[in-house]
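**Q** give me a model of this one.
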Amino acid sequence: MHFLVFALTYPLIWLLSKLPMRFLYVISDGFFFLNYYVFKYRKKVVLDNLNLAFPEKSNEEKNAIAKGFFKHFTDLFMESIKAFSISEKEVLKHYKYKNPEVINNLVKEGKSIALVGAHQANWEWSFSLPLVLQGNIYGAYTKLGNKYFEKTLRSSREKFGILGFKTSETVKGMQKNFNKKIQGSYILLSDQSPQLTKTHYWNTFFGINVPIHTGAEMLAKKFDLVVVNYVAKKVKRGYYETEFQLITEEPKLHEGYEITDKYLALTEKNINKQPELYLWSHKRFKHRDKIEEWKEMRVAKQKTKK
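**A** As a prediction, this is how the structure comes out:
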């Protein structure tokens, strides 16, 4: 059954990926209309998130951001399909890097790097990082249930030189590199909501108290990784520019969750510049009222250990 699904759908995906971008955006416009006006996929989730994040904005402003998000969301879907066949020349034309020397200079100094980022603008085309950055670049991926799509998608994402880790094996892979003194830059998207059972820290994001991913900071301190934020902005439709923003070169000198706080503040600032480009369709604030429940879970867990 998995092969049948793959055999029926992948040829269509491949053919679509070979179309020029201007034709893909015509298709995107059609998907946007159906999604925004007919099916309304996650429209309520997006508006709920915007109401929480921007209580000072008028309904008209928030509706405009929501509409802009869904236009971008369908564009991103088509751009992800284009990734299957996009060439080096074409991806670098559409996805430019403003200051790759920030990373390359660190690599020359023998440093390994945690590349933290958010689901903003087009993060899928960051698979072109090896075309402008020196050294090994590693990215975590979630294994798909369909092994045929799994193999094809992984091959596509690694075609420019990204080295893939299964998400569940990221720490093990980093430890192996660390033991062998292999340098690397590790892509760590860190903006989604962690499970309550895996939460260690809470802080405000857009003024709302929520559980925060702290894995990037933990790994940076464990393996002495320089922490650099990378953020893409949309210059115009189909064209992006990515900037690298240094957070710290000495993670072990930061106490508590100071690195995470700096990343959060930077992410919020970047989102405010182009709010329609953030992934508002995921439930970033779903645990906002559960801090007491989390505390009870931690107390119960500690009692169980005793």
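
**Q** CA atoms for contacts and neighbours, from now on please.
**A** Fine.

**Q** now do whichever helix or strand residue 75 is part of: distance to the chain's middle.
**A** Element membership of residue 75, judged by DSSP states H and E, is helix 59-82. Distance of helix 59-82 from its chain centroid, counting by CA atoms, centre = their mean, to the nearest Å, is 16 Å.

**Q** ok, residue 151 to residue 158 distance?
**A** The gap separating residue 151 from residue 158 is 11 Å, by CA to CA, to the nearest Å.

**Q** those two: which is more packed in?
**A** Between residue 151 and residue 158, counting by other CA atoms under 10 Å, residue 158 is the more crowded of the two (17 against 12).

**Q** distance check, that one against residue 127.
**A** Taking CA to CA, one finds residue 158 at 7 Å from residue 127.

**Q** give the buried residues for stretch 81-90.
**A** Neighbour-count burial for stretch 81-90 flags 81, 82, 83, 84, 85, 86 (criterion: 16 or more other CA atoms under 10 Å).

**Q** one more to line up against the first:
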Amino acid sequence: MLVFFAKFISRIPFKAIYIISYFLYLFIFYLSKYRTGTVHKNLRQAFPEKSEKYISDVARQFYRHLSDLSLEVIKAHKMSAEEFKERCSILGADALEAVSKGRSRPVIVLTIHQGNWEWMLHAVSQHLGVPIDPVYKPLHHKGWDQFIHEIRSRFNSRPIPMKQAGRDILKRKDGFRLFVMLADQTPVEGERSYWVSYLNKEAPFYLGAEKIAFLTQYPVFFAQCRRLKRGYYELEFKELAVPPYENTRDKNNHQIIDAYVKAAEAAIYEQPETFLWSHRRWKRRRKSNE
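**A** Below you'll find the model as predicted:
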């Protein structure tokens, strides 16, 4: 039923989308109070010097954006290539192509849950004329997982399940291709991770992207997605690391993750209302052996 409703929503015009979004905002913020405790806790942690009014204002703006984002993601199921190009501009593409050695090798792109990461994938594909292979964590709801997979598979993109990402990336070494990873997700319990201060609290990060970069000697970029106005975004590519990389046998050498965390924090502080504050990023506690 949920997927059927989503497919219906994807066909209606943007004007109607944003009318529905307003009522969705009223419901999740005022009635259901969806994760309001988590949002305020995360904001207070990230902005300890700010007033309660600032925290409340950002929280309210976040829920307005979250409502828009939820419906925009659904709308992506039926958006045309021209709409993606029109609604999401690109900055820094020249630097991206330069380090790929004349479009002869892939590039790893790391991003965060900010702006509209789903539109971002297809906008880049249309602007640059290059395949996008997003690495994703399958959702528990099979119907919803299939619906999101259909969105991410459009325009010759190849969504790669996280567990298969390393093997797939190592196999496909030829040609200009972007491997996109939302690298701010929490590693599963028991998996080796790197703990680093992130928005004023220690958090674990996956080592997978960094390991792949060291093995393949691919350049790594950060993609920052800014909201320009309702329904319009700007994506900027920022260089994080370019090979040759240092000796990877040093377990304390995490230059790529450190650069990623720094870029992620700068992006969040620049436009905090568009970051996914409802995400329980700091739910794990560091164990003595980690």
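
**Q** hang on, the earlier thing: need the overlap of contacts for residue 158 and residue 127 of the first structure.
**A** Counting by CA atoms under 8 Å, 6 or more residues apart in numbering, no residue touches both residue 158 of the first structure and residue 127.

**Q** please enumerate the strands of the first structure.
**A** 95-97, 113-117, 137-141, 163-166, 185-189, 202-205, 208-211, 226-236, 239-248 (DSSP state E).

**Q** reformat the ones you listed as JSON lines; add mean neighbour count.
**A** Listed next are the strands of the first structure as JSON lines, based on neighbours: other CA atoms under 10 Å:
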{"stretch": "strand 95-97", "mean neighbour count": "21"}
{"stretch": "strand 113-117", "mean neighbour count": "24"}
{"stretch": "strand 137-141", "mean neighbour count": "20"}
{"stretch": "strand 163-166", "mean neighbour count": "18"}
{"stretch": "strand 185-189", "mean neighbour count": "22"}
{"stretch": "strand 202-205", "mean neighbour count": "16"}
{"stretch": "strand 208-211", "mean neighbour count": "20"}
{"stretch": "strand 226-236", "mean neighbour count": "20"}
{"stretch": "strand 239-248", "mean neighbour count": "18"}
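
**Q** would you turn these into JSON lines with distance to residue 47 of the first structure?
**A** Output for those, formatted as JSON lines (distance: least, CA to CA, whole Å):
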{"stretch": "strand 95-97", "distance to residue 47 of the first structure": "29"}
{"stretch": "strand 113-117", "distance to residue 47 of the first structure": "23"}
{"stretch": "strand 137-141", "distance to residue 47 of the first structure": "29"}
{"stretch": "strand 163-166", "distance to residue 47 of the first structure": "33"}
{"stretch": "strand 185-189", "distance to residue 47 of the first structure": "23"}
{"stretch": "strand 202-205", "distance to residue 47 of the first structure": "17"}
{"stretch": "strand 208-211", "distance to residue 47 of the first structure": "16"}
{"stretch": "strand 226-236", "distance to residue 47 of the first structure": "22"}
{"stretch": "strand 239-248", "distance to residue 47 of the first structure": "25"}
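
**Q** for those strands, which one sits closest to residue 39 of the first structure?
**A** Between residue 39 of the first structure and those, the tightest spacing by CA to CA is seen for strand 226-236, at 26.3 Å.

**Q** helices or strands up against the closest one?
**A** Judged by 3 or more CA pairs under 8 Å, 6 or more residues apart in numbering; DSSP states H and E, strand 226-236 of the first structure is in contact with strand 113-117, strand 239-248.

**Q** so where in the second structure does the last one end up aligned?
**A** The alignment of strand 239-248 of the first structure onto the second structure (TM-score structural alignment) spans residues 232-241.

**Q** map residue 175 of the first structure onto the second structure.
**A** In the second structure, residue 175 of the first structure lands on residue 170 (TM-score structural alignment).
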